[in-house]
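Visitor: this is a predicted model, with the sequence first.
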Amino acid sequence: MSSLGVSVCVFWFIAVSTPALAQTNRLFQWSFANDALSTSLPTCFPLQIIVTSFNTTTNDTIGTPPYYMTAFVVGGTPVTTFIGTDQNNLTWTVTEPVGSQLVLSVVDANGSAGGIPPNIYKVIEGTTTQCVTTPINTPPFTVTANVTSELQTCQPWGFKVKGGVPPYVITFAQPGSPVVTNVSMLFGDDAFTFINRAGPNGQLIGAISDLTGRWATGTPIVNTKGMRVATIYVLQSLKGFSTSSRIH
């Protein structure tokens, strides 16, 4: 690996590609209306959310309503919830169990993401927990990863999927990033290897959904280490067969 501040990963590139799903980022951004809100979120309390244009100078794009909140539960099952149609009057309520750690992403009707806050939120007990639900994992649909702690630049991060309805989509989300990356797996594939190109000294989550939109349980997260990369590829493999595609 180069000792320069920017490193380059090089490996075999096979012509057959695994496409990234068509998705537009940087159309809008979102925030909690309460600026004083901490990284601890109470259960069953409506939280106001505001959507604004990503470009605050032109203020010309706000995404396409309705909007949804996807809460990526670390080690658990992501939950996608309708939060409203009015960009100035959106509401989300935490229904995840107390102690859950959440990476949050607001998306619009077209699946365009409004960015990931830099914080990982922790669910605390609110005035009530009556709204708290536990996702049903029947029939089983799970994802496991070969790395669950630190992931170095250019290090392979392998995923194994069991259950659900293929083909699958893997969603990569990094706290503090303005984008979310969705990559489609080929039909019949139940394994995926990501060569890490995420920014170092952060965290990266990988979530799996199936053809029906159902999320797999067991969502892994890693701490990213190493250097920034200039060029890197994603490798997808199954039973000795691999394909490659670049993620931008």
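Guide: Done, it's in. Numbers count the residues shown, from 1 in each chain.
Visitor: make it CA atoms for all contacts and neighbour counts henceforth
Guide: Will do.
Visitor: report the contact partners of the most centrally placed residue in the chain.
Guide: Central residue of the chain (Cα atoms, centre = their mean): residue 173, 3.3 Å from the mean position. With contact set as Cα atoms under 8 Å, 6 or more residues apart in numbering, residue 173 has these partners: 116, 179-181, 204-206.
Visitor: again, 7 Å this time
Guide: With contact taken as Cα atoms under 7 Å, 6 or more residues apart in numbering, residue 173 is in contact with 180-181, 204-206.
Visitor: distance check, it against residue 134.
Guide: 22 Å (Cα to Cα, to the nearest Å).
Visitor: quick one: which of the contacts of residue 173 sit in strands?
Guide: 180-181, 204-206 (DSSP state E).
Visitor: ok, and the most crowded of the residues you listed?
Guide: residue 206 (24 neighbours; other Cα atoms under 10 Å).
Visitor: this is the other structure I want to compare:
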Amino acid sequence: MDTLGRILAGTALCLLFLVLQCQAQSVHGFNWGFTLTSSNIEECANQTIQIKPVNSSTSYLGQPPYYMLALEVEGVTTYTPIGDDPGHLTWQNTHRGGAELLLTVVDSIGQTGGFPTSFFNSVAAPAGSDTSCLIPEPTASTPRITSSITGNLETCEPWKLSITGGTKPYNVTLAQLGAGNITVAPMGPYDDVFVYIDRAGPGFPLIAGVTDSTGQWGVSTIAINTTGSSDTDCVGLVSVSETEAQFQAKEAVDASAARASSAKAHARSVALGIVFGLVLPLLVGGLVGLWWWRRRRSSQGRWLSQVPKQPQAHDEEQPQERLVRPNLNLDMSQVTSVVRVDSQQYRTASWAVDSELSIRQTDSPSSMDMSTTELHQTIPTPYMTSATLPRPLTTAKSPLSPPDPLAMTPNSTSPAATLTPEARYRKALEAHAEAQANRARLQAQMATNPRQSPIAGPSSRRPHVQRSQSAGVVRTFPAQPLPRRMGASLRLPPVAAISEEGPDIIIQHRDGGIVEELPPPYFDTGRYAEGRDDVPETEAAPGTVGRP
């Protein structure tokens, strides 16, 4: 009979697991309970079990026979028959003292009566009691399931369960305190790792047990606390069984992806830190600086627009500027020749003037050019011009002198350069008045004796006009410029003498400066006797010079 009972129990157990393999999650078909009120159960003690309907609306009590499933935390799980009569079921505790047990009743078709909300504790039997019912200690061949997590398990978090010992394939049983059913997951024929996606409700411990292909129960895991969300759908996540090698390869790929993601996140964090910590402040500072610079520039522009514009000394567009800084150059647009008096040609001293340009302007801004004024014409009134007008390049050359490169250099050492514009202008007017008086006297003398050409000089002596040393034929102005003797002066004979009460002041035709003294023109006394008035002359074509 005992042998027959064991055969029937093994057959029922195989049928149960066949049903569980086809149905991953059991059905809560009824309720059960002990008649005792304590959670402590002695070793080898028998406990009476009652089966009750799930609710008062039904009388369903499941399908006999019934079995007690006792999952021991980190111990061997037991699965024992408890009877066929729902009103008279008995279970004997075969677990050693100190074991924590998760208990539930299972009928013949795999329906469960649910789990209580707390563990039952196995306590040692009194001394001298029979303990022969206790299950043996696990061996090396006993299947063992190990958890990769020792702390809390989040909802939808993968839970790796590694299985060793026993005979493949394995079946994994998952149970939780307070749950109404159990979960049975069959594994592949070569798999030894099961990755479970936590779909258990949070707040109650979860435990996993294992059986091998022979029906041998193994050592269960520790109780894992579940936390997290109550949404246990975990869309897209699937629990899988695989070998340890496959799991390690997948872990390596996942770790590499995680490192890459972490590096990318770190790089992103560094980039954001650089942007917001360095670039953005620099950009903001640059924009603020640009705004400040534009504002300052705008304010300076408004300030400068309120300052009255200073008159430009060299602006030819402003007519009043000619009155501010006077330039006492005379308008010599009427100038033709010095030696032509009433269309008569006379021999001059050893100097010649090139008057190819109709307008003569001296290098000094404070002198009047009287050198090329025709004596029978009226001398124009001086006027003021801008000091920045371009000066025409005129030359005064002597027929006996080679070209002088310094001829155009203004007399910067002239005393006139130290005078103010008003003083220069006053002296120029005085000299001009004297020149007009001398011109009138000269015209009167010419009317009396047209063959003579009296010229006033700084001395009271009246030098005789003689032929130039190099002049065989009198040169008629205007003429081509002739070579000038090296070092020869470009000064012309003075037009009028200044009053003898002060130093002699001469108006020059080139540098325009007012000097204290000017030497008289040189005369060739060896060719003609002094005092000879009737100097023979030879008519020559204008612009030519010949020798006698």
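Guide: Looks like it arrived, so ask away. Being a predicted model, the structure only gives us computed values, none of them experimental.
Visitor: okay, the ones in strands among the contacts of residue 173 of structure 1 in a markdown table with distance to residue 244 of structure 1 next?
Guide: Converted to a markdown table, those look like this (distance: Cα to Cα, whole Å):
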| residue | distance to residue 244 of structure 1 |
| --- | --- |
| 180 | 19 |
| 181 | 16 |
| 204 | 20 |
| 205 | 20 |
| 206 | 18 |
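Visitor: looking at those, which one is closest to residue 219 of structure 1?
Guide: Distance to residue 219 of structure 1 across those (Cα to Cα) is lowest for residue 206, with 6.3 Å.
Visitor: the closest one matches what in structure 2?
Guide: In structure 2, the residue matched to residue 206 of structure 1 (TM-score structural alignment) is residue 208.
Visitor: you'd agree its match is up against residue 219?
Guide: No. Assessed by Cα atoms under 7 Å, residue 208 of structure 2 is found out of contact with residue 219, at 9.2 Å.
Visitor: so what's the residue mapped onto residue 148 of structure 1 from structure 2 closest to, chain neighbours aside?
Guide: With TM-score structural alignment as the criterion, residue 148 of structure 1 lines up with residue 150 in structure 2. Sequence neighbours aside, residue 224 is the residue nearest to residue 150 of structure 2 in space, at 6.7 Å (criterion: Cα to Cα, 6 or more residues apart in numbering).
Visitor: would you confirm that residue 133 of structure 1 contacts residue 96?
Guide: Yes. Using Cα under 7 Å, residue 133 of structure 1 makes contact with residue 96 at a distance of 6.2 Å.
Visitor: more neighbours: the two, which one.
Guide: Shown here are residue 133 of structure 1 and residue 96; by other Cα under 10 Å, residue 96 has more neighbours (27 against 11).
Visitor: gap between residue 20 of structure 2 and residue 280 of structure 2?
Guide: From residue 20 of structure 2 to residue 280 of structure 2 the distance is 63 Å (Cα to Cα).
Visitor: pick out whichever of those two has more residues nearby.
Guide: Using other Cα under 10 Å, the more surrounded residue of residue 20 of structure 2 and residue 280 is residue 20, with 22 against 14.
Visitor: next structured bit after whichever helix or strand the more buried one is part of?
Guide: Secondary-structure assignment from DSSP states H and E places residue 20 of structure 2 in helix 2-22. Counting by DSSP H and E, the element after helix 2-22 of structure 2 in chain order, helix or strand, is strand 31-34.
Visitor: mean per-residue distance, that following strand to structure 1?
Guide: Compared with structure 1 after fitting, strand 31-34 of structure 2 has a mean deviation of 0.9 Å; criterion: mean Cα distance after the TM-score superposition for structure 1.
Visitor: that strand - contacts with which helices or strands?
Guide: strand 46-52 (3 or more Cα pairs under 7 Å, 6 or more residues apart in numbering; DSSP states H and E).
Visitor: in the strand it packs on, which residues are buried?
Guide: For strand 46-52 of structure 2, the neighbour count (16 or more other Cα atoms under 10 Å) marks 49, 51-52 as buried.
Visitor: adding distance to residue 298 of structure 2, write these out as a markdown table.
Guide: Shown next, in a markdown table, are the buried residues of strand 46-52 of structure 2 (distance: Cα to Cα, whole Å):
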| residue | distance to residue 298 of structure 2 |
| --- | --- |
| 49 | 98 |
| 51 | 96 |
| 52 | 94 |
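Visitor: grab the nearest non-local neighbour of the corresponding residue of structure 1 for residue 166 of structure 2.
Guide: Structural correspondence for residue 166 of structure 2 with respect to structure 1 (TM-score structural alignment): residue 164. Among residues not flanking residue 164 of structure 1 along the chain, residue 141 sits closest, at 5.1 Å (Cα to Cα, 6+ apart).
Visitor: the one you found and residue 216 touch, don't they?
Guide: Yes. At 5.0 Å, residue 141 of structure 1 counts as touching residue 216 under the criterion of Cα under 7 Å.
Visitor: neighbour-wise, which of those two wins?
Guide: residue 216 (24 against 21).
Visitor: separation between that one and residue 73 of structure 1?
Guide: Distance, residue 216 of structure 1 to residue 73 of structure 1, using Cα to Cα: 11 Å.
Visitor: returning to what we had before: now for the helix holding residue 20 of structure 2, which elements pack on it?
Guide: When contacts are defined as 3+ Cα pairs under 7 Å, 6+ apart, helix 2-22 of structure 2 packs onto strand 183-186.
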